[in-house]
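Chemist: please find the sequence and the predicted model below.
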Amino acid sequence: MSAQSAGPRVVVIGGGIGGLATAALLARGGADVTLVERGAELGGRAGRLKKAGYTWDTGPSWYLMPEAFEQFYGLLGRKVEDELDLIDLDPRYRVFFEGEDPEGAAESLDVLADPDANYARFDAMSGGDGEAIRRYAKESYDLYRLALDRFLYTTYENPLKVASREVIRRLPTLGSLLTRPLGAKIDRRVRDPRLRKVLGFHAVFLGSAPDRAPSLYSLMSHMDLTDGVRYPRGGMYEVVESLVRVAREEGAALRTDANVTRIEVGPDGLATGVVLADGETLPADVVVSGADMHHTETALLEPEHRWQDEPAWKRRSPGVSALLVFAGVKGELPELEHHSLFFTKDWDANFAQIVGDGALSAPVPGSLYVSKVTATNPTAAPAGYENLFMLVPFPADPELGATDRSRAELEELAWGYLDQVASWARIPQLRERTTIYSVKAPADFATELSAWKGSALGLEHTLFQSAMFRPGNASRKVRNLLYTGSSTVPGIGMPICLISAELVAKRLLGDTGPSPLASPAADGFLAGSTRSDVLGRLARGEQRLGIDV
């Protein structure tokens, strides 16, 4: 224990969403928190790029799961509306479906803020499918609430705690939802292949494909079809800036350009701190890694302290990667919405190219995503120009973009995808009006973020990498080494990483239950905890502090 601190000394590795949220929450708890980020900027995957008067978000683009944001800010005694200025998007997004001619115009569909209007439009496209999707969305909401109540806010340290009358009653259904692919569930409910894609594209948010992600994740359709899609005015990086601000206000020290090269472990098998590239040692009672778990386990720990060595990783699968394109366009782009999705006709073949056990390659044409944030935030581009961000799901292959030749090939592909967007959306002279300022490839995720195999998201959500089967947030070898972020429970995504921070706090509190912590968290809820106290709770899991959590 530090003589100057009332709580345990905690070093958090990595300044992504999970790391920042963990630093803020533990600092509120009275821990002496130092966060170290090897880059010059905080945010991790949720970064920001500024060039030539443009501002692009380099990571998450969709603001979903508002309950997770409300819960996290509530723990800190704050309100979301005081931290973020959220805009409700309508249309939620626009979809383009590839036609018979892959170089011709595509059919488009706007998914609106009014669910009833959407279901009516779906029925007009395919008789009966609108009502089928209405029922599907209702089931999605029920699953979403069940996930919030029982599955997302637990560490799975004691899986039996997840059980409730509702869970037990629905065990047969839950078993089917875990073992049957999302795509199979959608195909049984909806006839029209276009509308199946509207329900299945969320698999990409999970780093997966509809035929690989469990159908339990049909709960995600609730988020965009009924709950809504929002956008923080100023960009998604506003979330990062808010987390940085509140972490500092709670007392956490945030250090950039501080590269951790080793987690030190003592003779007793406990982490004693971290070593930086310049040789500085930061002592700690608890180390929390928000870095990629593969990197943490195989690069920052000595072999004898690794819970998951390389053979273990051969049984895992990374989430999909991406080709990111940051561009500016002269003139207006009324053909696009804030969010626009482009779906290829041969959906299954497209996914087979980017994820799975077969031969993987860059898809051409590709199912891709385009964000025109100037539809909502005109300041993201110079006057008279539009800000364009394009994401093409790619295989997780760190060789893509690793050499000058590969980089040149990917840049040529980027122009090809831009031509695809122009053709399908009927945008005149898009190539001539566009300047591409930057391209980010899987190799960049591998080098800049140490992301395993260059994944853009984290571990893929398959059956054996979801819920209790996903790597837990505590090392099985080094008891006081915890994890936060997209490699651990509950999984991928900005709101999910906020939850992962709360799960770190629950570990330190010895809370093995499924419910979120009560809001607001008491100031200093970790104060008075000795190193022995913390280690005891990490070991036993059942002991609680004498406070109402």
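Modeler: Yes, it's here.
Chemist: contacts and neighbour counts: CA atoms only from here.
Modeler: Noted.
Chemist: need the strands for the stretch 201-350 of the chain, in chain order.
Modeler: 230-232, 253-255, 260-265, 271-276, 281-283, 286-289, 321-330, 339-343 (DSSP state E, counting those that start in this stretch).
Chemist: point out the most buried one among these.
Modeler: strand 286-289 (a mean of 26; mean count of other C-alpha atoms under 10 Å).
Chemist: returning to that earlier point: distance to Leu400 added to the strands of the stretch 201-350 of the chain, as a markdown table?
Modeler: Formatted as a markdown table, those follow (distance: least, C-alpha to C-alpha, whole Å):
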| stretch | distance to Leu400 |
| --- | --- |
| strand 230-232 | 31 |
| strand 253-255 | 31 |
| strand 260-265 | 26 |
| strand 271-276 | 29 |
| strand 281-283 | 35 |
| strand 286-289 | 27 |
| strand 321-330 | 9 |
| strand 339-343 | 22 |
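Chemist: among those, which is nearest Gly401?
Modeler: For the strands of the stretch 201-350 of the chain, the distance to Gly401 is smallest for strand 321-330, at 9.4 Å, taking C-alpha to C-alpha.
Chemist: by contact count, what packs against that closest one?
Modeler: Packing partners of strand 321-330 (3 or more C-alpha pairs under 8 Å, 6 or more residues apart in numbering; DSSP states H and E): strand 385-394, helix 404-425, helix 430-433, strand 434-440, helix 442-449.
Chemist: comparison target, given below:
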Amino acid sequence: MSGRRGVGRAVVVGGGIAGLATAALLSQDGWEVTLLEAREELGGRAGSWEHDGFRFDTGPSWYLMPEVFDHFFALLGTSAARELDLVPLDPAYRVYSDPATGLAPLDVRSGRAEATALFESVEAGAGARLDAYLDSAADAYDLAVTRFLYDTYETTAGLRDPDLLRRAPRLAPLLTRTLARHVESRFADPRLQQILEYPAVFLGGSPYGVPSLYHLMSHLDLDEHVLYPRGGFTEIIRAVTRLAEASGVRIRTGARVSAILTDAGRATGVELADGGRVAADLVVSGADLHATETTLVPDELQTYPERWWRSRTPSPGALLLMLGVQGPLPQLAHHTLLFTREWRAGFDDIFGRHPRIPDPASLYVCRPSATDPGVAPTGHENLFVLVPVPADPELGRGGIDGQGDAAVESAADRVIAQLSQWCAIPDLARRVVVRRTVAPGDFADDFGAWRGNALGLAHTLRQSAMFRPRNASRKVDGLAYVGASTLPGIGLPMCLISAELVLKRSRGDRSPGPLAERARV
């Protein structure tokens, strides 16, 4: 990729958060950018669905790593505060345990004092241990942001940084033991273990598989505040779209790309399913990396061919329920987690040799109407339920009002019954007035998601940092990749950083840290 700014035409494939962010950054840098989205709406997995007065976010719902959003918006001369109406959540989230345990729900509040007090109230001595744990998590997070996340790994300079080498003795154990082992050697109460281990799911993995370096995630929800953009996460998509268009990006929806065109080992543009072509000096694919490599690029020019994927680990799939419910649901916070007693067995169901939908499952429930009355009609609540399941499109597809595949709808019925029982909402099923399910088959069909996964490549050790797919093809000059399966990883903040890595590569910038910000307007 070129080391000069604004050298010509760029085509971005995919209108998810990563594609939109890349288009905005490149256009501001002087490129003539066209963004092509196969569907009629933008946002990709961070989509939105409206029905009978309800508006549901269909994907991400946790606003974490706020400084990453702040930095991205600053690169475009604005700020998150200007573009979004951010609301801190209190509690950050609520945790329910299996009612058979007799344990009361826990409200987890952000802030060191609140978090350590909660842990101490549950387990004697756990407050002080959490204090030390969060010190380590904050240090690991600082290390990730300053040394790992913004590095394109085109050179090893960042890995040879003297400060990083001084931290190596502390870093090595965090890479060689699992998050579960790290947590369970410090805390005995299962609820506290689960609070600290559950963030592995946000990384597309199991606490028994991701390295303990990712205990840094607890810095985000326990030290820092969990925020919510009023209007929902679709407001983030709208903000980035607005900035992309203001910078000159031409956005085309309903434009499915069928091939990436090459000549003498260089990308020259894309071909559309309708036979049209768009010429470009730089092609950036924000589509699923597996689909990009195995269906859009000729066999001989694939950096990550089908055989490469055979030994890789996808994130879990997801069974999603979008429920419009009549009447109030004070039993649920904005974010609520239900944790099963058979914790490890649930992850074995998802990632093990005999995958199946866990029953009962550990669930995540978002009730945005607790904070944002605009997402549901008056007198109603909006629920988004996520059940991690195996990444397997054969599990089926969902539908509206029970019209999905029978196995998917049956699993959804069990989830509603579990939520009803565990959270003391006995009439929940009767109060549901809007229902939609989404399953791994939908992720495969709608987004081309490899094996129907919901998030991208899991953050196992061999799929993290310098071991993760890079943001540029090794075989096609002028072909770049952006999104959750490339550097640096899963989640909206990571996708914003991924876009910045493409910009850095286009400039020939090999520094390990974030780019300098523009003066804000």
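Modeler: Structure received. In this text the structure is predicted, and so the values were computed from the model without any measurement.
Chemist: re earlier: deepest-packed of the helices and strands packed on strand 321-330 of structure 1, please.
Modeler: Between these, strand 385-394 has the highest mean count of neighbours, a mean of 24, where neighbours are mean count of other C-alpha under 10 Å.
Chemist: read off where that one ends up in structure 2.
Modeler: Using TM-score structural alignment, the residues of structure 2 aligned to strand 385-394 of structure 1 are 380-389.
Chemist: who wins for proximity to Glu302 of structure 1 among the helices and strands packed on strand 321-330 of structure 1?
Modeler: So among those, helix 442-449 is nearest, using C-alpha to C-alpha, at 20.3 Å.
Chemist: what range in structure 2 matches the closest one?
Modeler: Under TM-score structural alignment, the match for helix 442-449 of structure 1 is residues 440-447.
Chemist: mean deviation of the matching stretch from structure 1?
Modeler: Following the fit onto structure 1, the mean deviation recorded for stretch 440-447 of structure 2 is 0.3 Å by mean C-alpha distance after the TM-score superposition for structure 1.
Chemist: so what touches that stretch?
Modeler: Applying C-alpha atoms under 8 Å, 6 or more residues apart in numbering, the contact partners of stretch 440-447 of structure 2 are 44-45, 287-288, 317-319, 391-398, 449-454.
Chemist: distance between that stretch and the chain's centre?
Modeler: 16 Å (C-alpha atoms, centre = their mean, to the nearest Å).
Chemist: following the helix or strand Ile499 of structure 1 falls within, which helix or strand comes up?
Modeler: Secondary structure assignment for Ile499 of structure 1, by DSSP states H and E: helix 494-509. Note on helix 494-509 of structure 1: by DSSP H and E, the next helix or strand toward the C-terminus is helix 531-540.
Chemist: show me the contacts for the alignment partner in structure 2 of Gly273 of structure 1.
Modeler: Per TM-score structural alignment, the equivalent position to Gly273 of structure 1 in structure 2 is Gly269. Residues counted as contacts of Gly269 of structure 2 (C-alpha under 8 Å, 6+ apart) are Val11, Ile260, Leu261, Thr262, Arg277, Val278, Ala279, Ala280, Asp281, Leu282, Val283.
Chemist: now the residue nearest the centre of structure 1: how far from Thr58 of structure 1?
Modeler: Structure 1 has Gly493 as the residue nearest its centroid, 1.8 Å off, counting by C-alpha atoms, centre = their mean. Separation of Gly493 of structure 1 from Thr58 of structure 1 (C-alpha to C-alpha, to the nearest Å): 14 Å.
Chemist: with Val373 of structure 1 instead?
Modeler: 12 Å.
Chemist: the more surrounded of these two?
Modeler: Val373 (26 against 21; other C-alpha atoms under 10 Å).
Chemist: please identify the residue in structure 2 that aligns with the more buried one.
Modeler: Here Val373 of structure 1 is matched to Pro368 in structure 2, going by TM-score structural alignment.
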